[in-house]
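> Fold the following and give me the result.
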Amino acid sequence: MARLQILLSEYDIVYESQKSIKGSAIADFLASRAMEEYEPLRFDFPDEYLMCIFEGESSKDQSWKMSFDGASNALGHGIGAVLVSPEGNHYPLTARLNFFCTNNIAEYEACIMGLRAAIERKIEILEVYGDSALVIYQIRGDWEVRDSKLVKYRYLVAELVKEFKEVTFHYFPKEENQLANALATLASMFKANRETEIMPLQMSIYEVPAHCFSIEKESYGRPWFHDILEYIKNQRYPEQANENDKRTIRRITAGFVLDGDILYKRGKDQMLLRCVDAVEARKILKEVHEGIFGTHAMGLLWLGRL
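Prediction:
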């Protein structure tokens, strides 16, 4: 404020601080002028026969989304684009550029690749997102295209846009364009010959570690506790067991309990854990991880049976 006062000191300006106004004064003023601009209410509704102004899905619900990105580094040039359906399905696209190009050219190439893929899918309404402010604002016409290398790209995009019923271009930060950026970086770093065909990427989501479903195959169709069960029930050793194997079986069986035909193993806290074969183990694991038994704590109890 002091700086502004010095700059405006040559003018005849008087500074006065704003005075406080009580709320009651404003209310009294409005009450005194309430009848001067009175206008009676109109209760008639001329379009009362209209029951609905618009029916059907909005263009927002039917629109696809497309994000693109280009990458140029010492290893090469790559482009990536992702088409997202209204249902949320992602369709990744990636390509490697085997010709010299700048970062802006790579961005235009990625955008054109995504637009052509959308045209092949006969998409009519498309929202395009990119993290290159120059490309987005040039396509929208907000910025002038001065680089001669980009003029033809801008013209090609304008021709492709005519194939859509409605298309909009938006700029968003690079942090929100992770998938397209990853595809472009992958294409720029991976060198493939012309004869190699690489199918689109398929991303899966695993909720549990891989070892949870890793169950060893049982030999000879017998469960893993067959020798232990035979010794406890019939005091019988395996046919080819030597003296060392027999001592090991006797030592191991001390930690097992047989109840009828069901074999249990004693835990460290003296809890009995039922021994199951591979088929039953897979069934229990599947039921636990699908949430059939409710809470995860219940699932741990079922896992304890293993």
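> contacts and neighbour counts: CA atoms only from here.
Fine.
> can you pull out the strands in the protein?
64-73, 76-84, 90-97, 125-130, 166-171, 256-259, 262-266, 272-274 (DSSP state E).
> Export these as JSON lines, with columns for mean neighbour count and distance to residue 200.
Putting those into JSON lines (neighbours: other Cα atoms under 10 Å; distance: least, Cα to Cα, whole Å) gives the following:
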{"stretch": "strand 64-73", "mean neighbour count": "26", "distance to residue 200": "16"}
{"stretch": "strand 76-84", "mean neighbour count": "26", "distance to residue 200": "11"}
{"stretch": "strand 90-97", "mean neighbour count": "20", "distance to residue 200": "7"}
{"stretch": "strand 125-130", "mean neighbour count": "22", "distance to residue 200": "21"}
{"stretch": "strand 166-171", "mean neighbour count": "16", "distance to residue 200": "25"}
{"stretch": "strand 256-259", "mean neighbour count": "14", "distance to residue 200": "52"}
{"stretch": "strand 262-266", "mean neighbour count": "17", "distance to residue 200": "48"}
{"stretch": "strand 272-274", "mean neighbour count": "18", "distance to residue 200": "45"}
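> Proceed likewise with the subsequent sequence, for comparison:
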Amino acid sequence: MDGASNGDGAGTGIELISLEAHKIRRATHLAFHATNNDVEYEALINGLKLALEMKINGAYQAKGLRTKIYLKCAQRIIARFNEVRLELIPCGQNEGADELAKLGSRREATLLGVVPLDIQRQPSVPEHEVGSLSDDLSSTWMTLILA
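Below is the predicted model:
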């Protein structure tokens, strides 16, 4: 799975490979503003959802409120599997997913017909969660501003 965010837009690329080496490829254009971190989590979440549809461990850092919400969403999906193995693949060895993510971000037609291109109109995590602050926050520098 990979994500791409650039001047043309944002997209995700997913390449699932079965134990028998069968490949399922999917590119998705994200029709909403998404940061580089957002698209990486969208790729993870969309890949997990695709794996669930097809009946087919990691440690993460979450920086920022939206990223933490993406992480929780991904963890909820991962919990639905009997076993999940997530493997970090260096950029230079992840050409398939990288190409799909770029295809999704630019909505290029060169691979259409070969690779399904989905359009995702909203983030996988609810917008109201992204912009809201929890009531159980302890006193911080923002407390007076929020009051």
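> Indicate which one of the strands of the first structure is closest to residue 105 of the first structure.
Closest to residue 105 of the first structure of these is strand 64-73 (Cα to Cα; 8.2 Å).
> Relative to residue 102 of the second structure, how far out is residue 29 of the second structure?
According to Cα to Cα, to the nearest Å, residue 29 of the second structure stands 9 Å off from residue 102 of the second structure.
> Show me the common contact partners of those two, please.
Overlap of the contact sets of residue 29 of the second structure and residue 102 (by Cα atoms under 8 Å, 6 or more residues apart in numbering) consists of 10-12.
> Who are the packing partners of the longest helix seen in the second structure?
Counting by DSSP state H, the longest helix found in the second structure is helix 36-53. With contacts defined as 3 or more Cα pairs under 8 Å, 6 or more residues apart in numbering; DSSP states H and E, helix 36-53 of the second structure has these neighbours: strand 2-6, strand 9-17, helix 65-78.
> go with 6 Å
Using 3 or more Cα pairs under 6 Å, 6 or more residues apart in numbering; DSSP states H and E, the elements in contact with helix 36-53 of the second structure are strand 2-6.
> Give me the packing partners of the strand it packs on, helices and strands only.
Using 3+ Cα pairs under 6 Å, 6+ apart: strand 2-6 of the second structure touches strand 9-17, helix 36-53, helix 95-106.
> Please identify the most buried of the ones you listed.
Using mean count of other Cα atoms under 10 Å, the stretch among those with the greatest mean number of neighbours is strand 9-17 (a mean of 25).
> what's the mean distance for that strand versus the first structure?
Mean deviation of strand 9-17 of the second structure relative to the first structure after superposition (mean Cα distance after the TM-score superposition for the first structure): 0.6 Å.
> mind checking how far that strand is from the chain centre?
Distance of strand 9-17 of the second structure from its chain centroid, counting by Cα atoms, centre = their mean, to the nearest Å, is 8 Å.
> quick one on the thing from earlier: counterpart of the longest helix of the second structure in the first structure, which residues?
Counting by TM-score structural alignment, helix 36-53 of the second structure lines up with residues 103-120 of the first structure.
> Superpose on the second structure and give me the mean offset of that stretch.
Averaged out, stretch 103-120 of the first structure is 0.5 Å away (mean Cα distance after the TM-score superposition for the first structure).
> any residues touching that stretch, and which ones?
Contact with stretch 103-120 of the first structure is made by 68-70, 72, 79-81, as judged by Cα atoms under 6 Å, 6 or more residues apart in numbering.
> Could you dump the strands of the first structure into JSON lines with distance to residue 159 of the first structure added?
Formatted as JSON lines, these follow (distance: least, Cα to Cα, whole Å):
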{"stretch": "strand 64-73", "distance to residue 159 of the first structure": "18"}
{"stretch": "strand 76-84", "distance to residue 159 of the first structure": "19"}
{"stretch": "strand 90-97", "distance to residue 159 of the first structure": "21"}
{"stretch": "strand 125-130", "distance to residue 159 of the first structure": "15"}
{"stretch": "strand 166-171", "distance to residue 159 of the first structure": "12"}
{"stretch": "strand 256-259", "distance to residue 159 of the first structure": "77"}
{"stretch": "strand 262-266", "distance to residue 159 of the first structure": "73"}
{"stretch": "strand 272-274", "distance to residue 159 of the first structure": "70"}
